[in-house]
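**Student:** sequence and predicted structure below; questions after.
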Amino acid sequence: MEDLITKYVSLSKEDPEKSESWSQLCNSGQTQLYRLSETKDGVFEDSIVAIALIDGVTACEMCEIFHSQDLKLKWDNSIDKSTWIEDKDEHCAVYHQVQKRIWPSAQRDFVYESHKQQLGEGDNPDWIVCNVSCDHATAPSDKYCRASVEIVFYCQTIVTGDPLLRENIKCKIFYSSKIDPGGWIPVSAVKAAATREYPKFIKNLGTFAQDHVKDQKMK
């Protein structure tokens, strides 16, 4: 988790328009989609990264909504069911998640640790959630096609005015998701679907977050 956090905090400081590793796939309102190409241990790989701005929500609130399983089931329409397995600590838990089936492929599931962490101090610290596949002895393993994931959701609060009210804040999201679907689905098909669905995903999450926090005291 610490390696992922270090990596993505560093990546968030890069300017996609000035780096050869980044290429823009689409620009949809306040959401930009990029392909990020990297070489890891001598192996070339690329991932799709979404960078977005959400009005009226703090980084803490956004990561809380993304991390909470109860809230996730209210805004993520791709989930069939999600089951808690174990708490590692107050900010990290293990879950078994089953995705809705996309015909004609087999239904997918994955087991993952979800880790939420505050980064830095001050009045408006950054927050991050990392969801990483793991093995667990109690997770079912014979009903679905097991996928693996590496998801990073890094958020920063941007203050645009004074006083500190919801109309004067934005949340900058840096979202990366690497998914190996397992089975016969080619990774290229997964990336094509991600390019199409990421902007919808971010918009759905942002709309839910704005509605969820609008009558709450800011965190």
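**Tutor:** Structure received.

**Student:** CA only for contacts and neighbour counts going forward, please
**Tutor:** Will do.

**Student:** pull the contacting residues for the residue most central in space within the chain.
**Tutor:** Closest residue to the average C-alpha location of the chain: Phe153 at 3.9 Å, with Cα atoms, centre = their mean. For Phe153, the contacting residues are 63, 128-130, 173-176, by Cα atoms under 8 Å, 6 or more residues apart in numbering.

**Student:** against Val57, how distant is Lys81?
**Tutor:** Going from Lys81 to Val57 by Cα to Cα, to the nearest Å gives 27 Å.

**Student:** more neighbours, those two?
**Tutor:** A count of neighbours by other Cα atoms under 10 Å puts Val57 above the other of Lys81 and Val57, at 28 against 12.

**Student:** that one - that's part of a strand, no?
**Tutor:** No: counting by DSSP: H, G, I helix; E, B strand; the rest coil, Val57 falls outside a strand, being coil.

**Student:** check it against this one:
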Amino acid sequence: MPKLESRLDLSSAVTSQISTTSSVLINQETDDGNQQSEDFGTGAQARTHKLWPEIDKICTEQLYQARQGVGDSGNGWQLFADEGEMKMYRREEEVDGMVIDPLKSCHVVKGVTAREMCHYFFDPAYRNDWETTLEDVQIVDNVAPDTLVFLQTYKRIWPASQRDALFWSHMRKITDNLDHDAHDVWVVCNHSNQNEEYPPANQGKCVRIYLTVILVCQTYLTPGKDSKTATRDDLTCKITYCSTVNPGGWAPATVLRAIYKKEYPKFLKRFTGYVLDQCKNKPIMY
């Protein structure tokens, strides 16, 4: 059933493009306290790790790209979903005949901060609450509280091949002051890595997915308010989400593009709705 398998493989790949952080932190207790240290989000504890040069470079590059407007310099972005504050764009690209379209989403939500949005995206303790496609996850390298390396295995959709992804994930506070009106800016960046010490790709039942993702969130406060006086009614979070994924196998471009056009908006609405629900009765976290 080649057509069915291609469609199911693509559905798994698109879901994996969406699902880029872990669901369960195995054999390790996680809570909000891990994110309260003064150097969380600075990379201070990760700087001595061998992956740090790559992490720092990729995060910087991805943040720069995320900040570029979708109409700048005729860069080929095409609007494919427009639902009020949420707009989604694609840029058609292929490598060796394989579709790897970069996707970019812009959204605005009320009542949460940039840090809260990134916290729930990065922290594996919450992943299963809003993502059901994961079968298993291993933390193959606990680099620092703000930097982890994951091996994620996704549920198989018969008869398609099962997928997995190995990537580092880094949460960072941005302090370059380029977003002048924002109260603060936080990002989560995920990028595939195949260090020789990590489990190799395509060994056994799984086909490896390769991904690069960044979630950029900016907090805006009602004029006249600050972090001490603001309530949740004074919070606005601007979200930019960019991703590029190699699904690990060839499939028809029309099928892949039809799937992500349907699934991508559903993901962003589901995730942001989950964060809003989690935060509504909790103290504000900046």
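**Tutor:** That came through, no problem. The structure presented is a predicted model; accordingly, all values stated were derived computationally and were not measured.

**Student:** trace the residue nearest to the centre of the first structure over to the second structure, please.
**Tutor:** Matched to the second structure by TM-score structural alignment, Phe153 of the first structure sits across from Leu215.

**Student:** for His91 of the first structure, same thing?
**Tutor:** His91 of the first structure maps onto Asp146 in the second structure, by TM-score structural alignment.

**Student:** can you check Ala209 of the first structure too?
**Tutor:** Using TM-score structural alignment as the criterion, Ala209 of the first structure maps onto Val275 of the second structure.

**Student:** what's the average distance of the helix or strand containing its match to the first structure?
**Tutor:** Taking DSSP states H and E as the definition, Val275 of the second structure sits inside helix 253-279. Once fitted to the first structure, helix 253-279 of the second structure is off its aligned match by 1.8 Å on average (mean Cα distance after the TM-score superposition for the first structure).

**Student:** picking that back up, residue contacts, the match of Ala209 of the first structure?
**Tutor:** Residues counted as contacts of Val275 of the second structure (Cα under 8 Å, 6+ apart) are 112, 116-117, 120.

**Student:** next, give me the two most distant ones among the residues you listed.
**Tutor:** Farthest apart among the contacts of Val275 of the second structure by Cα to Cα are Val112 and Tyr120. That separation is 11.3 Å.

**Student:** helices along the first structure, start to end?
**Tutor:** Taking DSSP state H as the criterion, the first structure carries its helices at 2-12, 59-67, 69-75, 187-213.

**Student:** deepest of those helices, which one?
**Tutor:** Ranked by mean neighbour count, the helices of the first structure are led by helix 59-67 with a mean of 23 (mean count of other Cα atoms under 10 Å).

**Student:** equivalent range in the second structure for it?
**Tutor:** Aligned by TM-score structural alignment, helix 59-67 of the first structure falls on residues 114-122 of the second structure.

**Student:** how about residues contacting that stretch?
**Tutor:** Stretch 114-122 of the second structure has contacts (Cα under 8 Å, 6+ apart) with 21-22, 126-127, 169-171, 184-188, 215-219, 237-238, 272, 275, 279, 285-286.

**Student:** how about 6 Å then?
**Tutor:** Residues outside stretch 114-122 of the second structure that contact it (Cα atoms under 6 Å, 6 or more residues apart in numbering): 186, 217-219, 237, 286.

**Student:** which one of these is nearest to Val140 of the second structure?
**Tutor:** The shortest gap between Val140 of the second structure and any of these belongs to Trp186, at 24.5 Å (Cα to Cα).

**Student:** what's near enough to touch the counterpart of Thr133 of the second structure in the first structure?
**Tutor:** Mapped onto the first structure by TM-score structural alignment, Thr133 of the second structure lines up with Ser78. By Cα under 6 Å, 6+ apart, the residues touching Ser78 of the first structure are 99-100.

**Student:** OK, contacts around Lys178 of the first structure?
**Tutor:** Listed by Cα under 6 Å, 6+ apart, the contact set of Lys178 of the first structure reads 149-150.

**Student:** try the one 4 residues further on
**Tutor:** By Cα under 6 Å, 6+ apart, the contact list for Gly182 of the first structure reads Ala147.

**Student:** what's the counterpart of it in the second structure?
**Tutor:** In the second structure, Gly182 of the first structure lands on Gly248 (TM-score structural alignment).

**Student:** and Asn131 of the first structure, by the same measure?
**Tutor:** Match for Asn131 of the first structure (TM-score structural alignment): Asn190.

**Student:** show me what contacts the closest residue to its match other than its chain neighbours?
**Tutor:** In space, not counting the residues next to it along the chain, Asn190 of the second structure is nearest to Ser169; the distance is 4.4 Å by Cα to Cα, 6 or more residues apart in numbering. By Cα under 6 Å, 6+ apart, the contact set of Ser169 of the second structure is 147-148, 189-190.

**Student:** now render these as TSV, adding distance to Ile157 of the second structure and neighbour count.
**Tutor:** Below are the contacts of Ser169 of the second structure laid out as TSV (distance: Cα to Cα, whole Å; neighbours: other Cα atoms under 10 Å):
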residue	distance to Ile157 of the second structure	neighbour count
Thr147	30	24
Leu148	27	23
Cys189	27	30
Asn190	24	28
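
**Student:** biggest separation within those residues, which pair?
**Tutor:** Maximum distance among the contacts of Ser169 of the second structure (Cα to Cα): 10.8 Å, for Leu148 and Cys189.

**Student:** ok, back up a step: from the contacts of stretch 114-122 of the second structure, which is closest to Val95 of the second structure?
**Tutor:** Cys217 (29.9 Å).

**Student:** circling back to that earlier point, with adjacent residues omitted, what lies nearest to the match of Phe153 of the first structure?
**Tutor:** Leu215 of the second structure sits nearest to Tyr241 (Cα to Cα, 6+ apart), 4.6 Å away.

**Student:** kindly report the same for Cys92 of the first structure.
**Tutor:** With Cα to Cα, 6+ apart, the residue lying closest to Cys92 of the first structure is His115, at 4.3 Å.

**Student:** what's near enough to touch the residue opposite that neighbour in the second structure once aligned?
**Tutor:** Matched across to the second structure, His115 of the first structure falls on His170, judged by TM-score structural alignment. Contacts of His170 of the second structure were listed using Cα under 6 Å, 6+ apart, and they are 146-147, 188-189.

**Student:** what about the strands in the first structure?
**Tutor:** Ranges of strands in the first structure, per DSSP state E, are 22-28, 31-40, 43-55, 79-89, 92-99, 108-119, 126-133, 145-146, 148-159, 169-180.
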